[in-house]
Each structure stands twice: as structure tokens, then as C-alpha cells.
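Asks: Can you look at this prediction? I've put the sequence above it.
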Amino acid sequence: MSGLHWESDRRLTAIGRTTLSIAARQAVVDGEASTSTSVLDYGSGRGDDVRGLRGMRFQARGWDPFYAPDEAPQPADVVLLTYVLNVIEDPEERREALQRAWGLTERLLVVTTRLTWDRSKVRGRQYEDGVLTSRRTFQHLFSPAELRAYVEKTTGVRCVSAAPGIVYAFKSDDARLRYLARKIVPHADWLASDDTGSAIAAVVDYTERRGRLPKLEEMPTEMAKLLAHLQPNELQRIVRKSADPQKAEAGVRASTLSTLLFLAVELFNGRGPYSSLPMSLQLDVRAFFTSYKEACMRADRLLLKLRDDTYIRGAMQASKVGKLTPTALYVHRRAVDQMPTVLRLYEHCASIAAGRPPFWSLVKLRHQGRAVSWLDYPEFDTDPHPKLHSSYMVDLTTLKTSFKSYEEAANRPLLHRKHEFLASDDPDAPKYRRLTHSEVRAGLYRNPHLIGTEDGWETELLRCGRELRGHRLVRRKES
């Protein structure tokens, strides 16, 4: 055991929760765990995830060597391995635990560990490849890239970082690609339909947004039944007559770019044959490209553009959304889908490599070097100058990550000119723009080096005799 002369008491690391763990919540949010899938929590601790999932009517079971040892773990569609690997002090036993969980997995293994940036919260001293805590427990803290590589090496499959410290390992490449497609290609929401007329209207709407007619297999079951009496040529004629040509053409452009984005991200993570693509993407390739080979060649060229500093800088300057600074482009999450395709690819590659955090407001794309940061401003919509809560950065050249929390900071960074991070047609943009104009007229931006933090901004407000009431700037009342 690599010179280890003690055995940690791992049961002490099991904590009680009143909500689902971040891993279980992520699997539910991503639609990977549902009422139609079986879930095994392998190393379930006190069983809070199992109880929470059962409360949601999920088919959930748990096994734990201390808290639930009696029932042998049975295979399940989704297996959760939550904060287990990091508490095992023996590297060989750690690997065997991951292999056993993988052996019980029928569709998806969700692996979660504590991360290196938690080191300040773990009281103890360095021991072997981890930390020996003051409670005589053990913690091996992973970096996001290390965790993904470790799971890939042990399972032998390509993995995806669903969030920092959460790795998805799919049993089949088809399932992995379906997951990526849901993340990258806009989801096709169908209009409600209860008769043939409304079903046809829903198909017209789909055609305008996607740029092509849907196949019967892509439609919701009830809608397909409503249209079953129509011959394909007849439905095609009706839709072509009803669809707005300009909207359909915009749908073609959007779907073409989304397909290229998916294929480029897929190459970044390992590309499979045409037959491995989800059906809807196969149909997009047929509709918008001369061949799968042509689509892949165009996607490859797009991925190569990420290495071209001049091209990236030009894409940032041409972007209709976001705030461009001397070092980076900042875009609000509501506007990221409107960035040029190469910049969307830039952000997606970082998210797959090291995980996109669950909470963020702005994405920062560096044009000097290749690094992506997700910045969390929880009060962005309500605070005229929201304060930074946390920052998570991924360096795409080294895959190193860093996390910084400002939650306890006394003088937090804050934002100005909020409208610049949004799309021009965002419903909140006019309100934010009016505030910025008022602040410029009042002289609040004369000393830009002072206003980037809470204390400096408050000093300038006092100097100019102003205060904020919501998103309105008013004269400060004399005390």
C-alpha cells in the first residue's frame, strides 16, 4: 500500500444532506437520470441521494460498505460514484472501486470527487498522494483534467466533463454523442397539437427553425399519429406552401452552423463514423452538406481556426454580442449562442475538457492565449453593479484549471455598463443602457482605475454626490 501504515475511517467522510448532491442533480438536469432509468448510488454514505431520488419517484438503490452493506449492489442504467475515489488512501483500491462501479454500469457512470481548490478547506498534512486530515481520514484531491483522464484510462472510454469535478463515462459512444448533441444543437421544442391542423402548424414551425422537414421518427408520438394519414409528398407540399421562406433560410444557416459546431467538438473529444451520430444530426448532414466527409472537412477547418490568433481576434471584433477588452471578450450567458461559431466552439471545447460550472453569468474568452473563464454574478439581473461571486478558468493549452471565490472578500470586483455584455435586443438592455448614460453624464467614469471594486465605486459615488435606487441614479440626499 505504498508505505501506508494505517487504514482511514472512511465512514467519517459521509455527510448528511437535505438536497441532492451536485452529481445527482447534474444527472437529473441533463436528463441522464429520470423516472424511466434505474439508478445505483455506489458508496451511498448515509443514503440521502437515494431518498431524494425516490422522493422524485426514481428507481434508486444504494450500497455502502458501512451504512448499507447488506444488499449486494446490482447493475443499473446510471451509477453514481459520488465522493468515493477521493477518500480511498490506497491507489490500487481506488482504481478497483472505479472498475467495480464501471462493471455495474449499464449506460452511464457519473464520477464526482473533491477538487484541488478545496485544499484550503481540508485540515491536515500532505501524505502520500493526498491529505491526512485531522480526523484521521484521507482526501486525494483531483484537478478536473486529472479526474477526466483517470476515469478515461480506467474505463477505456472517452469521457465528458459535465461540470467541474463531475465526469460522465458512457457505456456506448452513441449515448455520449446524444449527450453532446443535446448540449450543442438547439433542442427542438414542438408546438402543442391536438388535431391535424395544429400538428401541421407544428411541423411548419419546426421546418422554419431547423431549415428542413422533420422525419416521422423525429416527431412526438401523438403528433406522428395525427399526421399518419398524410402521404409524405402531401405533407411536404403543404409545409412548403405554408413556411416563411426567409425563416426557413435562417433555419438552414443556423442548423448548418450547429452541425459544424457539433462535428468540431466531436473531433476535439474523438470523432466516430456517420452511423454513430444521433438520427437528427444524420438528417442534418444529409440536408445541408454534400456528404459526411465534406461536413467533417469543414468542421476540421473550423477547429484549426482556434489556433489562429488573428482569426480569433477578428471573430471577437466581428461579434455582435459581448464586450471586447484588450485581452478578452466577455459575453453574458443569454447571448453566447449569438457569438460567431468559432467562439462558441472555443467555449464548448473548454467545457468538455474541464466542465462548465453550474452557476455562471458571463463567459470570458481570452484572445491572448487560449483560456476560458466562467464568472458568476448571482445578482446580475437585480443589482445595477453586480459583485463577482466566483471565477472558474480553464487553460486550453495545458488543461490546467483555477477557481477563485470572492464570497468572503471585503472589497469585491463589480461590473459596469451591463448592457455591453448582452445582445442588443435583450429586453433588459435598454434599462441598463439608460443607467450607463446617466452615470457617464454624472462623471462617475472619469477615474476608471478606481471603480472596479466596491470601495472604489462607493468613493466615486460620494465624490459625485450620487446614489443608486435600483437601476436609477439619483442625487444623494444631504445627511
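Replies: Yep, that arrived.
Asks: make it CA atoms for all contacts and neighbour counts henceforth
Replies: Fine.
Asks: ok, now which ones touch the residue positioned nearest the centre of the chain?
Replies: The residue lying closest to the centre of the chain (Cα atoms, centre = their mean) is Arg356, at 4.0 Å. Contacts for Arg356 (Cα atoms under 8 Å, 6 or more residues apart in numbering) come out as Ser161, Ala162, Ala163, Pro164, Ala350, Trp374.
Asks: Just give me the neighbour total for the last one.
Replies: Here the neighbour count serves as a burial measure; for Trp374 (other Cα atoms under 10 Å) it reads 27.
Asks: What helix or strand is it located in?
Replies: strand 371-376 (DSSP states H and E).
Asks: tell me which strands and helices that strand is in contact with?
Replies: Here strand 371-376 is seen to pack against helix 341-354, strand 362-366, strand 390-395 when contacts are counted using 3 or more Cα pairs under 8 Å, 6 or more residues apart in numbering; DSSP states H and E.
Asks: Let me see the ranges of the helices in the stretch 51-200 of the chain.
Replies: Along the stretch 51-200 of the chain, the stretches classed as helices by DSSP state H, counting those that start in this stretch are 91-103, 144-155, 173-184, 196-210.
Asks: can you redo those helices as a markdown table with distance to Arg476?
Replies: Converted to a markdown table, the helices of the stretch 51-200 of the chain look like this (distance: least, Cα to Cα, whole Å):
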| stretch | distance to Arg476 |
| --- | --- |
| helix 91-103 | 61 |
| helix 144-155 | 48 |
| helix 173-184 | 47 |
| helix 196-210 | 50 |
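Asks: got those as CSV, with mean neighbour count columns?
Replies: Listed next are those as CSV, based on neighbours: other Cα atoms under 10 Å:
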stretch, mean neighbour count
helix 91-103, 16
helix 144-155, 19
helix 173-184, 18
helix 196-210, 21
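Asks: Mind checking those helices for the one nearest to Arg240?
Replies: Closest to Arg240 of the helices of the stretch 51-200 of the chain is helix 196-210 (Cα to Cα; 8.0 Å).
Asks: Contacts for that closest one, please.
Replies: Contact partners of helix 196-210, identified using Cα under 8 Å, 6+ apart, comprise 188, 190-193, 212-214, 223, 226-227, 235, 239, 242-245, 247-252, 254-255.
Asks: are any of these buried, and which?
Replies: Buried by 16 or more other Cα atoms under 10 Å: 193, 212-214, 223, 226-227, 235, 239, 243, 247-249, 251-252, 254-255, out of the contacts of helix 196-210.
Asks: Contacts only, for His437.
Replies: Contact criterion Cα under 8 Å, 6+ apart gives no residues in contact with His437.
Asks: want to compare, so here's the second one:
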Amino acid sequence: MQQQTWNSDRRRTAIGRAALSVPARQALADRQLTSDRTILDYGCGRGDDVRALERLECNVVGWDPYYRSETRAEPSAVVLLTYVLNVIEDPTERRETLKRAWELAGTVLIVSARLTWEKSKVRGEVFGDGLLTSRQTFQHLFGASELRSYVEEVTGARVVSSAPGIVYAFKDDAARLSYLAHRITPDAEWLTSEDTASAITALVDYVERRGRLPRVDEMPRATAELLAHLKPGEVRRLVHDTADAGKIAEGGKRSTLNTLLYLAVELFNGRGPFNSLPASMQLDVRAFFTSYKEACQRADRLLLKLRDNGYVRGAMNASAVGKMTPTALYVHQRAVDLMPTVLRLYEHCASIAAGRPQEWTVVKLKHQGRSVSWLNYPNFDKDPHPRVESSYMVDLQSLETSHLSYANSTSRPLLHRKHEFLAPDDPDVPRYRRLTESELKADLYANPHLIGTENGWESELARCGRTLRGHRLVRRPTD
């Protein structure tokens, strides 16, 4: 296929950036842009992402029909298609551009697009399936689920949503499953090994956290080299004599649940054969289950439980973390991994389907119907009653998404009883609980229908003659 020629007027949509674009930052965080992979920024515009990735020692090339037309768009392990599909007014050409980018990708194609919730920022007249702006540029805004479905249809690949408006199309199951494994059970950091004693300490720490011995290729190179003189039997005896048996049992239980979570999410997005699993996940299956079949059957039962309203509500009531309301469970980001496994699965399925936003503080899981919302309270730790900045919701039944911004609201919703959103042993809980107790004593919660917004809360503070100094409630000064 010949290299695509695009209308050069689209150059006006290429903005200059002082930092990496949001999709490139997300791909870096997801370990898709690494120094050992070739990267092609297809439709790179002014090339700011290319230059930033070069500074990070990435092997990256940028091609653009206007700014870098002399560069050849060669096949690469990773292809970035960053905010390109939006600006192509011809649906046929848009589709061909996506197909060409897919053909060039060896491992993964990373597609990003502007979403429909940005419509207020784009002014123009209706033109085709988008808008023609006053600068004669075109914008087709995608729905989050529309983008995922569109990329799946054109590429024929199983697509994973990384964040709203950012999807990954993988060329093979191994790459996709490796990404899912990292997303669900991130690699735990090993303790530093400087000599044999510290290497043994690092090994014991791993075994206590994971519940099993690692294979040599799971160890950091320095640790593996320091332990290379020991025979397997000697290593097992050292761990047996040194490690805490209770911690190993807890680590094994945690790894078992994480494996079930992974296999359940994998089915939601297409499950592959055992040998397609990442090596560490294969070892977990062998260590904690009688067979891959048994592990998959248990994961399938877990996924079925997600459809049972009574079971889900029971899991929410039994959860050691989070604030339960008549309609949903609210959990702080720091406590999400402590939720019951079925609730972690609930949140992960939503994130795989529609993307988890980059900025969020509290997740809301509805127990009537199936929807997940990620709420952003940027000043949760500093503000005694944090104000919500934005909300991103996905309906798991329709896969429709919605986004709300409260940036221009004159009376934003705010939180009370902050300690209830966190794990009981969170170090901030005692301070937050003391504030709640003092507010209850001052009768500030007497009118719950008023205190949920800034204006209502301020009126109640005034009624009770109180004000806040940090996380301390004090008497309001009299004139």
C-alpha cells in the first residue's frame, strides 16, 4: 500500500507542546514505550512527542504528511496514532489511515482521539460526521466506546482501553496478556541486593509477598547472580528457616485471588491458552491451582457472581474498606486493592472496557445495575471536605460513558466523613475521624440534605457558629 497523502490544511490542528502528550505519558506508564522497542509516531505533527521520547532514550521516528513528509514510515514495534483520526473529514480515508497504522505496528498500535465530552471546546458548523471550525479544520469527536469498537472493527484485534480516549490494539495475545497482567498485578519491587545476605533477605521478602519461590528469570539480575552458587535445595531450606510461614500463607492467598482476578478479566476481553499467559502468571497457576482448567473454572464462577445483585451487594456490605450508601460503594484509590475480589473485578472490567481516567481519587461502584464512576478530588488529603472536580462513568451493560466537569460550578458537591473511604489502618484515618466526631458533636450533620454542596455546607457552618482550620473545627469569630 502506498503511503497515505493527507490534506495539508490539517497541519493547523497540530499544536506545539512543552511536554509529552497525554497518550504518550499513558503509554510510558503502561510500559508500552520502552528503550528496547522501535516506535513510530504516525502523524506526529510538529514532532514534540518524538523529541521528548528521544530525550528519554527511546528509539523513535516521526512521520507527518506536512511537517516530516521526507521521513519514511517504516514498520515499528509500537505505532502511535495520536489525535489523528479526529482531523480526517473523509470516513474512507480515516479508515484507511487506521488500517495503514495497524499494518506498520509489529506489537501494539496506540490510538488516541478527542472525545465527545470535549464538544464545548470545539466550535464550528456541522460537516459530515463532525464539525468544521472557523480555521477550516475538521474534528470528529468519538464516544469512548465508539473509539474502542471502531479500532476493533478495522484492525480485527482485541482492543483494551487504557484511559478515556486511548486504546491499545495488540498484534498477538502474548503482548495483550502481558499488559493485562501488569495492569492487574503490577510487578512488586525487589529489595536491593548488594551481597549474599541481602540477596537472601530480598528472596525471603518476595516469597512472603508472593507465596511461592521465584524462578531465576523473575529475579533482578544482581540478586540472581549473588544466589547462583546456591543449589535449589539450599535455597528452599534457607527460605523455610527464615521466612514467616504466616506471611507466606497470606502471600499465597493474595496471589491466588490476583490470579483469579486476572483470568476473569482475561475472559471478559478474550481468554487464550495456558502457554499464552505471562511466565509469572503460569507459575502462579502451577503453584496455587491443581490445573489451568481448575483456575479458569473458578475465575468463570467469579465472573458469574458479578451478575448477581445480591452477591455484589453482600460483598459491598462485607467490604472492610469503603463508604456504603443506599445505591453504591465509594472507595478511595489507596484502598481499592483491599476490596473483595469480585468488587476488584467489577472495577477492572469497567476500566478495560472504557479506560480508567488518569486523574481520579474515589471509585463509585453501583450495586443496582452495573456502572462504575471514577471521581476526582484533587485536594482530598489537604481539604477537610474535598470538592469534586470531575466524574467519568461507564455503564457496564451498554458500555456507554459520560463525563462531568464541575470546574465552572458555583456550588460543587463535597465529601464528609473522609475516613470512611479509606482502609481502617490508613495513617490518615485517626485525624479524619476526629474531625467527623467534632462535626457530629457540633450538630453540623443535622440537615444531611443541605451539606452535600459547598453553599449548603457553608450555611450549616454559619448556623452552628463554626469554621475550619485545616482538619480542626473551631468556633467562628464574632464581629
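Replies: Yes, it's here. All values derive from a computational prediction rather than experimental measurement.
Asks: on that earlier part again, closest to Leu115 of the first structure out of the helices of the stretch 51-200 of the first structure?
Replies: Per Cα to Cα, nearest to Leu115 of the first structure of the helices of the stretch 51-200 of the first structure: helix 144-155, 7.0 Å.
Asks: quick check: angle from the closest one to strand 390-395?
Replies: Between helix 144-155 of the first structure and strand 390-395, the angle comes out at 60 degrees (axes from the mean of the first three to the mean of the last three Cα atoms, to 10 degrees).
Asks: What is helix 144-155 of the first structure packed up against?
Replies: helix 91-103, strand 159-163, strand 166-170, helix 341-354.
Asks: run the last query once more with 7 Å
Replies: Judged by 3 or more Cα pairs under 7 Å, 6 or more residues apart in numbering; DSSP states H and E, helix 144-155 of the first structure is in contact with helix 91-103, strand 159-163, helix 341-354.
Asks: That helix: average distance to aligned residues in the second structure?
Replies: Following the fit onto the second structure, the mean deviation recorded for helix 144-155 of the first structure is 1.1 Å by mean Cα distance after the TM-score superposition for the first structure.
Asks: Please enumerate residues in contact with that helix?
Replies: Residues from elsewhere that reach helix 144-155 of the first structure (Cα atoms under 7 Å, 6 or more residues apart in numbering): 99, 102, 115, 158-159, 161, 164-165, 167, 353-354, 399-400.
Asks: and if you look at stretch 399-408 of the first structure?
Replies: Trp117, Ala145, Leu388, His389, Ser390, Ser391, Tyr392, Met393, Val394, Asp395, Arg412.
Asks: Would you mind listing which of those residues are buried?
Replies: Among the contacts of stretch 399-408 of the first structure, the ones that count as buried by 16+ other Cα under 10 Å are Trp117, Ala145, Leu388, His389, Ser390, Ser391, Tyr392, Met393, Val394, Asp395, Arg412.
Asks: Not counting sequence-adjacent ones, nearest residue to the third one?
Replies: Read that as Leu388 of the first structure. Spatial nearest neighbour of Leu388 of the first structure, chain neighbours left out: Tyr377 (5.0 Å); criterion: Cα to Cα, 6 or more residues apart in numbering.
Asks: Next up, the contacts around that neighbour.
Replies: Listed by Cα under 7 Å, 6+ apart, the contact set of Tyr377 of the first structure reads Trp360, Ser361, Pro386, Lys387, Leu388, His389.
Asks: Equivalent analysis for Val321 of the second structure, please.
Replies: Val321 of the second structure makes contact with Val331, Ala335, Leu338, Met339, Phe421, Leu422, Ala423 under the criterion Cα under 7 Å, 6+ apart.
Asks: One more pass at 8 Å, please.
Replies: With contacts defined as Cα under 8 Å, 6+ apart, Val321 of the second structure is in contact with Val331, Ala335, Val336, Leu338, Met339, Glu420, Phe421, Leu422, Ala423, Pro424.
Asks: Need the buried ones from those residues selected in PyMOL.
Replies: For the buried members of the contacts of Val321 of the second structure, the matching PyMOL selection, counting by 16+ other Cα under 10 Å, is:
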select buried, resi 331+335+336+338+339+420+421+422+423
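Asks: check contacts around His140 of the first structure.
Replies: By Cα under 8 Å, 6+ apart, the residues touching His140 of the first structure are Leu85, Asn86, Val87, Ile88, Glu89, Arg114, Asp129, Gly130, Val131.
Asks: For the stretch 301-450 of the first structure, which segments count as strands?
Replies: With DSSP state E, counting those that start in this stretch as the criterion, the stretch 301-450 of the first structure has strands at 323-324, 328-332, 362-366, 371-376, 390-395, 401-405.
Asks: Pull out the buried positions in the last one.
Replies: It refers to strand 401-405 of the first structure. Under the neighbour-count criterion of 16+ other Cα under 10 Å, strand 401-405 of the first structure has Thr401, Phe403 buried.
Asks: How about the second one?
Replies: Buried residues in strand 328-332 of the first structure, counted by 16+ other Cα under 10 Å: Ala328, Leu329, Tyr330, Val331, His332.
Asks: remind me, longest helix of the second structure?
Replies: helix 245-268 (DSSP state H).
Asks: quick one: contacts of that helix?
Replies: 177, 180-181, 184-185, 207-212, 271, 281, 284-285, 288, 295-296, 298-300, 302-303, 341-342, 344-345, 348-349.
Asks: so the helix or strand following that helix aligns onto which residues of the first structure?
Replies: Next along the chain after helix 245-268 of the second structure, taking DSSP H and E as the criterion, comes helix 279-288. Mapped onto the first structure using TM-score structural alignment, helix 279-288 of the second structure spans residues 279-288.
Asks: mean deviation (superposed) between the matching stretch and the second structure, please.
Replies: When the second structure is overlaid, stretch 279-288 of the first structure sits 0.5 Å from its aligned residues on average, using mean Cα distance after the TM-score superposition for the first structure.
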